[in-house]
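Engineer: Predicted coordinates and the sequence they were generated for:
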Amino acid sequence: MSIPTSLGHTKKLMAQKAKEEASLQEKKKAEASVVVPQNGIVLTQEKLEEVMPEVIAHFKGKGKVLELAILNQPSRMEGHEICLEVMGHVQEEIAQKMKPELLSLIRDLTGAGKLAIKLVTKEEVEPHSNKLYTSTDKLRFLKEKHPALAEFQKKFGLETDF
């Protein structure tokens, strides 16, 4: 990009840059659009489960380990959408990148026409139990889990503080 010498030249450069960005966005949209065959075959959960081993083998053959981690998680059909469960934003980004390849592969294997992939972000659930930091907390937890331990504590005079 050259340095503008006048206001008119600046406007001309800005218009040229806007045209370039518009054409670039049109190219991206054209690449993102996937041709959907209209043959009327509907993908069912059973058919999806039949072809998933082949899909997994395809990604395994290419050495795509991160994609395999996503594909090995449970997937289900909701209407014409395949719901893939992902854990966190990292897997979500990977799944977004593999969507076109996965869609075309499933379409080729099943012959299904109307098909989409929906990502369901599943958060890891932390246990609601308190953390056991002190010896007293640990002993209390073990006594709740094993009541016989309270008898041993009385009989032998066990203490957590020494």
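Structural biologist: Sure thing, it's come through.
Engineer: rest of the way, CA atoms for contacts and neighbours
Structural biologist: Fine.
Engineer: tell me the centre residue of the protein?
Structural biologist: residue 86 (2.8 Å; CA atoms, centre = their mean).
Engineer: Check it against this one:
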Amino acid sequence: MSKLKSTTRIPKNLDDLAKKTEEEKGEEEIHHVEETFGSDSFTPEQLTQVWNDFAESRKAEGKNSEHMVMKQEFYLKDPTTIVIKFLNPVKIDILDRFRPALLKHLKRKLNNGKISLETELIEAQSQRMIYTNQEKFAYLTEKKPILRDLQNRLGLDTDF
């Protein structure tokens, strides 16, 4: 009867197992070659052009939700930090799905590896709907205070 060889070695200590996986990760990182980018400066116009190119490529691929996210307002916080303004947190989740591809595209096209992307959630100002005659009159008197004086002089009632 032949003796079977063990293909895996069971570690005696869990720390040995953790150390081994860390060493393997380190070796993978050494062998993994990353694309490097320069540190060229860019203008807001160049950024807008590259941004719009990426947005149109998403639209051409049929990824309309990503295209919609790309059409949000954005600005440069500092020379390499791009901030996108959102009114809806759902759009941030959509951005997170393709953020790595967007960053890689921006870094490659603008030749700047320091580019980062931030999001800013803006609260939309809710406007109260005006329904009743009193509410309508109150709104108009805020705009034109002279209406209150006219109401008093003429003895008008807002409820008719």
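Structural biologist: Yep, it's here. Treat the numbers as computed from the prediction; the structure is a model and nothing was measured.
Engineer: sorry, back to before: give me the nearest residue to the equivalent of the residue nearest to the centre of the first structure over in the second structure, chain neighbours excluded.
Structural biologist: Mapped onto the second structure by TM-score structural alignment, residue 86 of the first structure lines up with residue 86. Counting by CA to CA, 6 or more residues apart in numbering, residue 86 of the second structure lies nearest to residue 121, which is 4.9 Å off, once chain neighbours are set aside.
Engineer: Can you give me the neighbour number for the one you found?
Structural biologist: By the criterion of other CA atoms under 10 Å, residue 121 of the second structure has 13 neighbours.
Engineer: mean shift of whichever strand or helix holds residue 108 of the first structure relative to the second structure?
Structural biologist: Assigned by DSSP states H and E, residue 108 of the first structure belongs to helix 88-110. Superposed on the second structure, helix 88-110 of the first structure shows a mean distance to its aligned partners of 1.3 Å (mean CA distance after the TM-score superposition for the first structure).
Engineer: what packs against that helix?
Structural biologist: With contacts defined as 3 or more CA pairs under 8 Å, 6 or more residues apart in numbering; DSSP states H and E, the packing partners of helix 88-110 of the first structure are helix 45-61, helix 65-71, strand 116-121.
Engineer: Distance from the chain centre to the shortest one, please.
Structural biologist: In this view, strand 116-121 of the first structure has its centroid 8 Å away from the chain centroid, taken as CA atoms, centre = their mean, to the nearest Å.
Engineer: Check which helices and strands the next helix or strand after that strand is in contact with.
Structural biologist: Following strand 116-121 of the first structure in sequence order, the next helix or strand is helix 135-145 (DSSP H and E). Judged by 3+ CA pairs under 8 Å, 6+ apart, helix 135-145 of the first structure is in contact with helix 148-156.
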